[in-house]
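>>> fold the stuff below for me.
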Amino acid sequence: MKTLKKQRRIQVLALTAVALVTATVLIGYAMRDGINFFRSPSQVMEEAPQPNEVFRLGGLVEEGSIIRGQGETVSFSVTDGGATVAVTFTGVLPDLFAENQGMIGTGRYVNGVFEATEILAKHDETYMPKEVADALKEQGVFKPDS
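Purely as a prediction, here's the structure:
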């Protein structure tokens, strides 16, 4: 009788462990497309991501680089002081999008150009996305207002 209880307890624990592993794998599989890693222009230039990899690129919009194309297509460059990446975006830019301002774009790096599907700009005069500020600090470009 004692061994039957022990055997049943081991079976329950094994089944629980299998269920937890299965749940973890399923959650990871479901979230694989929702996880976008942040990269600075320097990191993109050091090691170019695969063309099918979706990630976030952030930095400052380079002065004099905004070129409005046909329709809603806009081309510009993003820099962190160490490297510059060309960006294209088709859509409506945020109202606060401007040269020498912080931005983060989500998209893919294809043939040397970051093809953005979404652009986020700072929302007030003092805000800079944490990832962008950290990348600019590494390059010695970011100077917080005080």
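>>> CA only for contacts and neighbour counts going forward, please
OK.
>>> now the helices for this structure?
Assigned by DSSP state H, the chain shows helices spanning 2-31, 41-46, 130-139.
>>> one more to put side by side:
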Amino acid sequence: MKPRNRRLAFVAAGLMALGAATWLVLDALQSNLVFFFTPTQVVGHAAPRAGAFRLGGLVEEGSLHKAADGLALSFVVTDRAQRVPVHYRGLLPDLFREGKGVVVSGRLQDDGSFMASQVLAKHDENYMPPEAAAALEQARPSAPGGPQ
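Now for the predicted structure:
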């Protein structure tokens, strides 16, 4: 084999290896990508029906119901405009409270409820994920007599 052909073979093999590595990285990122949605977006069918995603908002006051075993529970996540019932089996974070911000990871069920695999409560009285804060501000109903 001529030196020029050998060099071309090495360059071609290198490009193929680089392409394969790029494809593997992009495939891994795609499978681990989780989007954030608000209850208004979920009710409006903007959230994926089959894939996992994060749902964020406030835990509705009086909506927390625990089963006798203490591990199965349900509550409602709201953005003050729409509500999504959430079911979860596991231990809740210490900062989980009704009326406070929450982000849950999981999948949407056929009945429109959300089956959570993870519950994240905000860690500080002043902190809220930027996406959740923007969604709550956008969904806040305007005051009667105020600007429309």
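>>> in JSON lines: the helices of the first structure, plus mean neighbour count.
Output for the helices of the first structure, formatted as JSON lines (neighbours: other Cα atoms under 10 Å):
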{"stretch": "helix 2-31", "mean neighbour count": "11"}
{"stretch": "helix 41-46", "mean neighbour count": "17"}
{"stretch": "helix 130-139", "mean neighbour count": "18"}
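>>> a markdown table please, covering those and showing distance to Val110 of the first structure.
A markdown table is the format used below for the helices of the first structure (distance: least, Cα to Cα, whole Å):
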| stretch | distance to Val110 of the first structure |
| --- | --- |
| helix 2-31 | 23 |
| helix 41-46 | 11 |
| helix 130-139 | 21 |
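>>> how far does stretch 82-99 of the second structure sit from its chain's centre?
14 Å (Cα atoms, centre = their mean, to the nearest Å).
>>> verify the stated contact: Leu95 of the second structure with Lys122.
Yes - contact criterion Cα atoms under 8 Å: Leu95 of the second structure and Lys122 qualify, at 7.0 Å.
>>> against Ile10 of the first structure, how distant is the nearest residue to Ser77 of the first structure once chain neighbours are set aside?
Closest residue to Ser77 of the first structure in three dimensions, ignoring its sequence neighbours and counting by Cα to Cα, 6 or more residues apart in numbering: Ala86, at 4.5 Å. Distance of Ala86 of the first structure to Ile10 of the first structure, computed by Cα to Cα, to the nearest Å: 58 Å.
>>> which residues touch stretch 69-80 of the second structure?
Applying Cα atoms under 8 Å, 6 or more residues apart in numbering, the contact partners of stretch 69-80 of the second structure are 38-40, 56-60, 63-67, 83-91, 102, 135-136, 139-141.
>>> would you mark the buried spots in that stretch?
Using 16 or more other Cα atoms under 10 Å as the test for burial, stretch 69-80 of the second structure gives 73-80.
>>> and the strands in the second structure?
36-37, 52-59, 65-66, 72-78, 83-89, 101-108, 114-121 (DSSP state E).
>>> distance to Leu29 of the second structure for the ones you listed - can I get that in TSV?
Formatted as TSV, these follow (distance: least, Cα to Cα, whole Å):
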stretch	distance to Leu29 of the second structure
strand 36-37	16
strand 52-59	14
strand 65-66	36
strand 72-78	28
strand 83-89	26
strand 101-108	17
strand 114-121	20
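>>> pick the most deeply packed of those.
Of the strands of the second structure, the one with the most neighbours on average (mean count of other Cα atoms under 10 Å) is strand 52-59, at a mean of 24.
>>> which bit of the first structure covers it?
Using TM-score structural alignment, the residues of the first structure aligned to strand 52-59 of the second structure are 54-61.
>>> and stretch 24-42 of the second structure, by the same measure?
Using TM-score structural alignment, stretch 24-42 of the second structure pairs with 26-44 in the first structure.
>>> pretty sure Glu99 of the first structure contacts Glu62?
Yes - using Cα under 8 Å, Glu99 of the first structure makes contact with Glu62 at a distance of 5.8 Å.
>>> so which of these two has more stuff around it?
Set Glu99 of the first structure next to Glu62 and count neighbours by other Cα atoms under 10 Å: Glu62 wins out with 21 against 17.
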